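In: model the structure of this input:
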Amino acid sequence: MSSPIALHTIQYNTQDIDNDTLILLYKNLLKPRLIEEKMLVLLRQGKISKWFSGIGQEAISVGVTMAMNMDEYILPMHRNLGVFTTREIPLSRLFAQWQGKASGFTKGRDRSFHFGTQEFKIIGMISHLGPQLGVADGIALASNLKNKNQVTAVFSGEGGTSEGDFHEALNVASVWQLPVLFCIENNGYGLSTPTNEQYRCEHIADKGIGYGMESHIIDGNNILEVFTRVTAIADSMRQSPRPILLEFKTFRMRGHEEASGTKYIPQELMDTWASKDPVINFQTFLKDQGVLNESLEIAIKEDIISEINTHLKIAFDEDDIVPDKTNELNDVYKSFEYQEIEKKPETNQLRLIDAISDGLKQSMERHHDLVIMGQDIAEYGGAFKITEGFVKQFGKERVRNTPICESAIVEVAMGLSIAGMKSVVEMQFADFVSSGFNPIVNYLAKSHYRWGQQADVVIRMPCGAGVGAGPFHSQTNEAWFTKTPGLKVVYPAFPYDAKGLLATAINDPNPVLFFEHKGLYRSIRQEVPIDYYTLPFGKASVLRKGDDVTIISYGAAVHWALETLDNNLDIQADVIDLRTLQPLDTETIYTSVKKTGRAIILQEDSLFGGIGSDISALIMEHCFEYLDAPVKRVASLETPIPFLKQLEEQYLPKNTFESELKSLLEY
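Out: Here you go, the predicted model:
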């Protein structure tokens, strides 16, 4: 540790805290400091790869964690080692995590504190920082729905408050009155950018006013002030659930990470905050009060150092991970054993939109922990009226209107999953998912692979052109997500498929993007079983059979292909409706292509980078010797989608498919 100062410069108020608690606070404060000092040595020795120091900020992590109940979730960041140690995670597991050993929390797949553990109710951050704020909202929402009277604490730095996720998360928490403790560590710099270049208000706590939210400023270097004030605030929140914004004034005494250094910080400022060291000041205070003497201090330090060295040896002695492709691939998704619930003979003729509504309603009846969220989905019934009448049947707790904040609502859904609940999020239009892209591809998609946490979330995606809605309401953007390992992508073309696949999507504990073509909502009808049933993922539907050519498609384009064949009865084709794009039924594709010797892929999405390109490549790799012609792809123009009818018709491949098909057959 640093050299002791003669007098403590922080004013402490014990407020009737007994000596045992004071000593426990001291031990918990000292432990992360001693671990950090050891880690800095190991970093210089090349035995760990990177380190984000929390030296000078330990009082916040320790004080907040000790104020929380052990069954309440905490979402820390990379300077909150004290959260992990105060929750008494075995040090050998932390050390193994930092060294990329198997007994760590991410099996070498992620570093630092980028992990979570349900055992210790800690959910770590991702490098994008902001998403964890909305995830905390979701965990707190689950607490409210289950009447648990629990508080969720989430950490961020002053730099993170500049992100849109901060605004969205605080706004949602305030509107829904969620018991989230937003803990903002204002340590002066976001990497090298000072606070006067981050925001213009005097205090971050002032931002609470705009959200109608209670806020407080706390001396983040005063362990007693942090512990006592957060304890009182958390107790109040359990009695009266609501969000509270806390700004902890503190300072980062080392670089953003060790390689960045601190040359950009004035020495006078460093000296001022060095005199406010939370560990040394509290140690000096306890000695002044006669609570701590030299022999006890030495004994405590020796005990912690012995624990560190013992657990370091355990971690160092553990074998290195041996790469295994099977293990890596198997952990991308949570295992899901599909259970087929067979359809009963009674049917109704339904439109696609009615089948989706019916399937969603029956899943709500079947899963009492299922929550659906989206803009205008409650009393209004959604932009397309799919959830009309749901509030009357299920109530506003489970059918939730959301503010316009796609990112936060996806994050809320992740939080619900962490807390053991299912959710369906409706994007009003699939185009708007771009505002929630980050948490989908970086949080939902990667969580199970990183630390075994499922993202039990379905995101409904009303998509597609043909309705003159223009560039921002007509995209079919499935290729954004088929590229991302960890996501499943479903795209039905018929009411029967839509209902059964939606039921499976909700049953599946993995994140599912469920595409619904708006142009098909009210234009097609089909006999659909009245009762609940499921359909498997990864199983395409062969709609027609023939020996001339294999037509592969999905969504509205399936109907264009069928229409073309109806107008050309001399063409005998296998027509494959993929139904799910991830997982993809390659077996059905290969079997058909090996029979026909020709393949044409029709997609509504623009050509370059679409899933048709991958399917074409797969056919070339696996069926090349059976082909009598090159694989052909037919898709929309390489432009955004125009709204004017004649321009939209020119954009879509519907009218060019027939000539392309005949050209392939003539090859």
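
In: switch to C-alpha atoms for all contacts and neighbour counts from now on
Out: OK.

In: mind checking what secondary structure residue 519 has?
Out: helix (DSSP: H, G, I helix; E, B strand; the rest coil).

In: can you check residue 54 too?
Out: Applying three-state DSSP: residue 54 is coil.

In: and this one, so I can compare the two:
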Amino acid sequence: MIFDRKNLDDNALIAIYKKLLYPRVIEEKMLILLRQGRIGKWFSGIGQEAIAVGATLAMEQGEYILPMHRNLGVFTTRGVPFHRLMGQWMGKASGFTKGRDRSFHFGTQEHKIIGMISHLGPQMALADGIALADVLADRKKTTLVFTGEGGTSEGDFHEAVNIAAVWNLPVIFLIENNAYALSTPTQEQYRAKKLTDKAIGYGIEGRQLNGNNILDMYYGISEIAHSIRQRPRPVLVECTTFRIRGHEEASGTKYVPAELIAEWQDKDPLHSFENFLIAENVLRPEWIPFLRDGFLKEIDPVIDRVLAEKDIRPNIFTELGDVYRPFARPSFKLSPKSNIVRFIDAIRDGLLLSMSKYPNLVIMGQDIAEYGGVFKVTENFSELFGKERVRNTPLCESGVIGAAMGLALNGYKAIVEMQFADFVSSGFTQVVNNLAKTHYRWGQNVDVVIRMPTGAGTAGGPFHSQSNEAWFTKTPGLKVVYPAFPADAKGLLMSAIADPNPVMYFEHKYLYRNLTGEMPEGEIFIEIGKARIVKKGTQATIVTYGYAVHWALEYLSLHPDQSIEIIDLRSLQPWDSATVIASVNKTHRALVLHEDTLTSGFGAEVAAVIGEKCFSELYAPVIRCASLDTPVPMDKNLEKQFLGKSRLEKAMQQLLNY
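Out: You can find the predicted model right below:
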């Protein structure tokens, strides 16, 4: 292996060597602890340290790095305290996630490191958003994100690289090609001769580096990073190396030919660099054990101290309290003036006011700029706020949601418009595993709102009409709102945008231009999690939300002799169980009504709570009225039969006559 020291003096070379040696010493110690049964799992990066260390040294301290679970050298080179790392690996309170996650599944804003999650690939889109924030703020920075050769098979890889290419984002996509994705060799993973060839398809630069050569890594990433700070654009970098240990220690390496392991052991990045330094008379052989011993004397007491730390004492209130970032509704003065507006205009007004209120707010989605979105909600927005803040996106839901999260990690707020709520399934991992779990895992707020044009009634069929709110109400960490009136649409949207937590904002397409109502001028913030009693009554309570609120009102207009209380939940996560319980205890009968399908719809949760909390006050069983357990049909007559509205009359008779 040939090393080119260029202009590095002896002290600089020794400093690099120490950075390379330190994670190796830690790793070797971890393997000893693993054999002793003192730790439970370890993902070894032995033999790959030059990539993490060299690339990190090349980055400026204030630039973000998104590593993976074999990149200990990123954390040690950035100066993350070893006792915090050890506490993290041991699931102690001194770790970054308070025992809630393991390995490198955490972030630290202090060190500008955003760790991965187990779903390989999503971190790459986060890098896009982080880089976009730097571009919007005119910061001359680059972002470095790691993936493996196996990760290049993920759709997230394609989406992230494509977004970065289209938007000229200063991201270095670093592929650690270590020959095996767990046990799958490269010939079963891709057909390209080299992974840098993939760059051609995206119209970006590709470069291959020797991942076992610390100086090649340092100079190569330094050059690329410097260049794209000046001229923002993505670069795809393939770093060739080899994983000489198992995917994780329990899996072993029996599937790898022994001669292949031997070949790469001869290319060990640490030993090769040591030999070079010795030949250059920079390092004396007798210094090596001295340096190793020094590191061991540093880490051994820390290991003993962390292992001796008390186990975490579970506290329900602490756990529940950390799922969301605390948020107080902004103060505002309600305007005495109001107008009668359409539902869609209320949403537009909430967006317009929020875009003016928060200069760091960015809206992203398909066709939302000049075209104004398929429903024209953002028409003229790009003229008012510029295409930098009102951004057309490629057709890639996962990548865009990930980019929104990256924006939030780097100081921005983001709104993502799903063209239809149905399409969010293509970005499901980003929503339920990245957005939802980040604050609970390591205390990072994620200011992202996903607008979800939802619902039936427009003959949209199975893929443009779903009421899929229940996909998200059972996921801790997400807030879910679903307004039924213009004033609520505006007030809940403004609250969702102000809220530092991820919010799924459902807006019914049928109501856009078919419903009008009174809406106050100026700012209005409606508390998320607070229901509204739309109509007071004494005979029974209908608990509902969204378009179904209007089904209930229509039912009452046809039955003026009945005294029915209607509760519009408005928010589904959190939801206002106290208001519901108080109403049912008063009326003694309850019907839960929603547009979603019956089985496992959100109404099942509401009905269960009523049954549990109001059992002694009920005069009749809790009745649920919802849509058929089928996909949403397109034909208008089939759709009418599908919707729960067609069974509301019968359901209310059953409840009242029991």
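
In: could you look up the SS state of residue 543 of structure 2?
Out: Secondary structure, three-state DSSP: residue 543 of structure 2 is strand.

In: what is the equivalent residue in structure 1 for it?
Out: By TM-score structural alignment, residue 543 of structure 2 lines up with residue 552 in structure 1.

In: identify the residues contacting that match.
Out: 575, 576, 577, 578, 589, 599, 600, 601, 602 (Cα atoms under 8 Å, 6 or more residues apart in numbering).

In: could you dump these into JSON lines with secondary structure and neighbour count added?
Out: Formatted as JSON lines, these follow (DSSP: H, G, I helix; E, B strand; the rest coil; neighbours: other Cα atoms under 10 Å):
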{"residue": "575", "secondary structure": "strand", "neighbour count": "24"}
{"residue": "576", "secondary structure": "strand", "neighbour count": "24"}
{"residue": "577", "secondary structure": "strand", "neighbour count": "25"}
{"residue": "578", "secondary structure": "coil", "neighbour count": "28"}
{"residue": "589", "secondary structure": "helix", "neighbour count": "25"}
{"residue": "599", "secondary structure": "strand", "neighbour count": "30"}
{"residue": "600", "secondary structure": "strand", "neighbour count": "25"}
{"residue": "601", "secondary structure": "strand", "neighbour count": "24"}
{"residue": "602", "secondary structure": "strand", "neighbour count": "27"}
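
In: helix, strand or coil for residue 85 of structure 2?
Out: Going by three-state DSSP: residue 85 of structure 2 is helix.

In: again with residue 205 of structure 1
Out: Assignment for residue 205 of structure 1 (three-state DSSP): helix.

In: which position in structure 1 aligns with residue 180 of structure 2?
Out: In structure 1, residue 180 of structure 2 lands on residue 189 (TM-score structural alignment).

In: what of residue 421 of structure 2?
Out: Alignment note (TM-score structural alignment): residue 421 of structure 2 maps to residue 430 of structure 1.

In: got a list of what its match touches?
Out: 460, 461, 462, 463, 473, 475, 476, 477, 515.

In: could you rerun that using 10 Å?
Out: Listed by Cα atoms under 10 Å, 6 or more residues apart in numbering, the contact partners of residue 430 of structure 1 are 459-464, 472-478, 513-518.

In: selecting buried members of these in ChimeraX, what would you type?
Out: Selecting only the buried entries of the contacts of residue 430 of structure 1 in ChimeraX, with 16 or more other Cα atoms under 10 Å as the criterion:
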select :459,460,461,462,463,464,473,474,475,476,477,478,513,514,515,516,517,518
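
In: hmm, back to that, nearest residue to the match of residue 421 of structure 2 in space, ignoring adjacent ones along the chain?
Out: Nearest non-adjacent residue to residue 430 of structure 1, counting by Cα to Cα, 6 or more residues apart in numbering: residue 461, 4.5 Å away.

In: trace the one you found over to structure 2, please.
Out: Per TM-score structural alignment, residue 461 of structure 1 is aligned with residue 452.

In: try residue 336 of structure 1
Out: Aligned partner of residue 336 of structure 1 by TM-score structural alignment: residue 327.

In: confirm that match sits in a helix?
Out: No - counting by three-state DSSP, residue 327 of structure 2 is not found in a helix; it is coil.

In: residues near it, how many?
Out: 12 (other Cα atoms under 10 Å).

In: can you verify my assumption that it contacts residue 479?
Out: No - counting by Cα atoms under 10 Å, residue 327 of structure 2 does not reach residue 479; the two are 11.9 Å apart.

In: shared neighbours of those two, anything?
Out: Contacts common to residue 327 of structure 2 and residue 479, judged by Cα under 10 Å, 6+ apart, are 499, 501, 528.

In: counterpart of the lengthiest helix in structure 2 in structure 1, which residues?
Out: Taking DSSP state H as the criterion, structure 2 has its longest helix at helix 10-35. Helix 10-35 of structure 2 lines up with residues 19-44 of structure 1 when matched by TM-score structural alignment.

In: mind listing what's buried in the matching stretch?
Out: 22-23, 25-36, 39-40.

In: correct me, but the residue nearest to residue 430 of structure 1 touches residue 473?
Out: No - between residue 461 of structure 1 and residue 473 there is no contact under Cα under 10 Å: 11.1 Å.
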